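Engineer: Compute the structure for the input listed below.
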Amino acid sequence: MRFTSEQHLDGGVLERGFTLGEIPGILWTPASASPSEPVPLVLLGHPPLGLRRMHPRLVARARRCAADGFAAATIELPGSGDRPRWAALEQARADLRRAMEAGEPVGEEIVDALVLPLVDKSVPEWRAALDALLALPGIGGPVGYSGGVISIGVRLAVVEPRIVAAGLFAGSLVPRSVFEEARRVTIPLHVLLQWDDEGNDRQASLDLFDAFGSREKTLHANMGGHTGVPRFAGEDAAGFFARHLRQPQAGPGGR
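Structural biologist: From the prediction side, this is the model:
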């Protein structure tokens, strides 16, 4: 990991850009972080729209994490932002747009081509970033995962034991195989669903929530479309992470 930029935000939050190999990322740390008192970490997932475009929303989420005493970090997804173009992914996105503009059902072939390669490539990158982040002075875990592509969150919740809690945004473009992975998820979950999301199959989201194997899982459903998430929903998510990242963590058997 190599830091490429640094700026101080209000409230003592330090924002640093970094690269991990060729992968760009951003780390935010609160003023309270120190080698003697390392803080928990929240990985901030996001849609594949590019870090530059997503930066204002990511900063807002990171500020809330810092206010709660947590560091926050994110990385650029494959094929997005300043990373090399990914022809297969761009073709899958084009196929999705054509189907939606024509009012046609989005078939499993399109969903699989759009999501599964992204999950397969990005999850190892998130884990490599986590290795590097937890090696930094002042960051010690435990670790939470928040938002982004729900299928990436599901895979990380299954394969990454350092993630002890996840907040997920419900979406219906979920491959059938991810439903099977969801049954293996056992960490606490906080799932946000916009009831009238114009791009979301509500029943598919409910089916995925039902599939999760976690003993503690909470569904927060709010009226409104995709961009109509109420402000208090963020407060609920922050409370979820405060509960699970501040308390003593159980061993592997407690996942």
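Engineer: Please make it C-alpha for all contacts and neighbour counts, starting now.
Structural biologist: OK.
Engineer: can you tell me which residue is nearest the centre of the chain?
Structural biologist: Closest residue to the average C-alpha location of the chain: residue 45 at 2.6 Å, with CA atoms, centre = their mean.
Engineer: For my notes, confirm residue 62 occurs in a helix.
Structural biologist: Yes: secondary structure of residue 62 (DSSP: H, G, I helix; E, B strand; the rest coil): part of a helix.
Engineer: check contacts around the nearest residue to it once chain neighbours are set aside.
Structural biologist: In this structure, residue 62 finds its nearest non-sequential neighbour in residue 72, 5.6 Å apart by CA to CA, 6 or more residues apart in numbering. By CA atoms under 8 Å, 6 or more residues apart in numbering, residue 72 lies in contact with 27-29, 41-44, 62, 65-66.
Engineer: Second chain to compare with the first, below:
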Amino acid sequence: MQFTSEQRLDDGILEREFTLGEIPGTLWTPESTAPVPLILIGHNGGLHRRESRLVARARQSAAYGYAVAAIDAPGHGDRPRSAADEQARADLRRAMQAGEPVDEIFESFIGPLVDKTVPEWQTTLDALLALPEIAGPVGYSGWTAVGIRLAVVEPRIAAAGFFAGGYVPRAQREEARRVTIPLLFLLQWDDEGNPRQRALDLFDAFGTKEKTLHANMGGHTGTPWFEVDDGDRFFARHLK
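Structural biologist: A predicted model of the protein is given here:
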């Protein structure tokens, strides 16, 4: 892991950009004399790890006493997109505009992306936990499809918060039954891109006995800010 820049923000949070091979990332750490727990923030939809809502969530959690890390998944943010990525996105836009079914397009695009992204998160986790200012346990917050796979294959993940928005491939819907860690699941009741019943069925499928569903009115990007505070308290119960 190579740190490429750092700055101390007004709230005392140290923000550092890093690279790990081809993986670009950002790490936020609080002012602390002792190692702190770690939260990994995942994002999808082609978003950059520097997207304003994600950065705001990261800084809030860092102020709560966590180290927080985000990376750009393959084809996201600063990373180049392959011709296949561009074609899949074009096919998706065309199908959505035409009102055609999009499940198979999502499946062919998101499924392989999960397979590529999870090993990169594991590599990043190895490097982060080697830093003296960070200690376990580890939480995960964000992109549901990647989070399900991580929760199943990565024993260092002790708790997770998932956002119901976004397509979850069939493989991860099956894997959800093997998720046994504490879970907080956020659902926007009127999410225009995520059928409500599909999200409720996924929540029901999770195998953990400690799972909580928070449903709020509004569309895909309307998650209330107080859910960030509730998420930090959820992680405090399991990471601190």
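Engineer: how about the residue nearest to the centre of the first structure, what's its partner in the second structure?
Structural biologist: Residue 45 of the first structure maps onto residue 42 in the second structure, with residues paired by TM-score structural alignment.
Engineer: distance from the centroid: which residue in the second structure tops it?
Structural biologist: Distance from the C-alpha centroid of the second structure, by CA atoms, centre = their mean, peaks at residue 98 (29.7 Å).
Engineer: which residues touch that one?
Structural biologist: With contact set as CA under 8 Å, 6+ apart, residue 98 of the second structure has no partners.
Engineer: And it, what's its match in the first structure?
Structural biologist: In the first structure, residue 98 of the second structure lines up with residue 102, judged by TM-score structural alignment.
Engineer: On the three-state scheme, the residue nearest to residue 62 of the first structure is what?
Structural biologist: Residue 72 of the first structure ends up strand, using three-state DSSP.
Engineer: counterpart of it in the second structure?
Structural biologist: Correspondence of residue 72 of the first structure to the second structure, assessed by TM-score structural alignment: residue 68.
Engineer: could you say which helix or strand contains the counterpart of residue 190 of the second structure in the first structure?
Structural biologist: Matched to the first structure by TM-score structural alignment, residue 190 of the second structure sits across from residue 196. Residue 196 of the first structure is part of no helix or strand, with elements assigned from DSSP states H and E.
Engineer: From residue 45 of the first structure, how far out is residue 196 of the first structure?
Structural biologist: Applying CA to CA, to the nearest Å, the value for residue 196 of the first structure to residue 45 of the first structure is 22 Å.
Engineer: Next, find the distance separating residue 124 of the second structure from residue 35 of the second structure.
Structural biologist: The gap separating residue 124 of the second structure from residue 35 of the second structure is 17 Å, by CA to CA.
Engineer: Those two: which is more packed in?
Structural biologist: When neighbours are counted by other CA atoms under 10 Å, residue 124 of the second structure and residue 35 differ, and residue 124 comes out ahead with 22 against 18.
Engineer: Per the alignment, name the residue of the first structure opposite that one.
Structural biologist: For residue 124 of the second structure, the residue aligned by TM-score structural alignment is residue 129.
Engineer: What of residue 221 of the second structure?
Structural biologist: Matched to the first structure by TM-score structural alignment, residue 221 of the second structure sits across from residue 227.
Engineer: Need the three-state assignment for that match.
Structural biologist: coil.
Engineer: ok, residue 4 of the second structure - how many residues close by?
Structural biologist: Residue 4 of the second structure: 12 surrounding residues under other CA under 10 Å.
Engineer: what's the answer for residue 134 of the first structure, then?
Structural biologist: 18.
Engineer: And residue 119 of the first structure, what's its match in the second structure?
Structural biologist: Per TM-score structural alignment, residue 119 of the first structure is aligned with residue 114.
Engineer: How much space separates that match from residue 196 of the second structure?
Structural biologist: To residue 196 of the second structure, residue 114 of the second structure is 22 Å away according to CA to CA.
Engineer: wait, residue 139 of the second structure sits on residue 40?
Structural biologist: Yes: Residue 139 of the second structure lies in contact with residue 40 (CA atoms under 8 Å); the separation is 6.2 Å.
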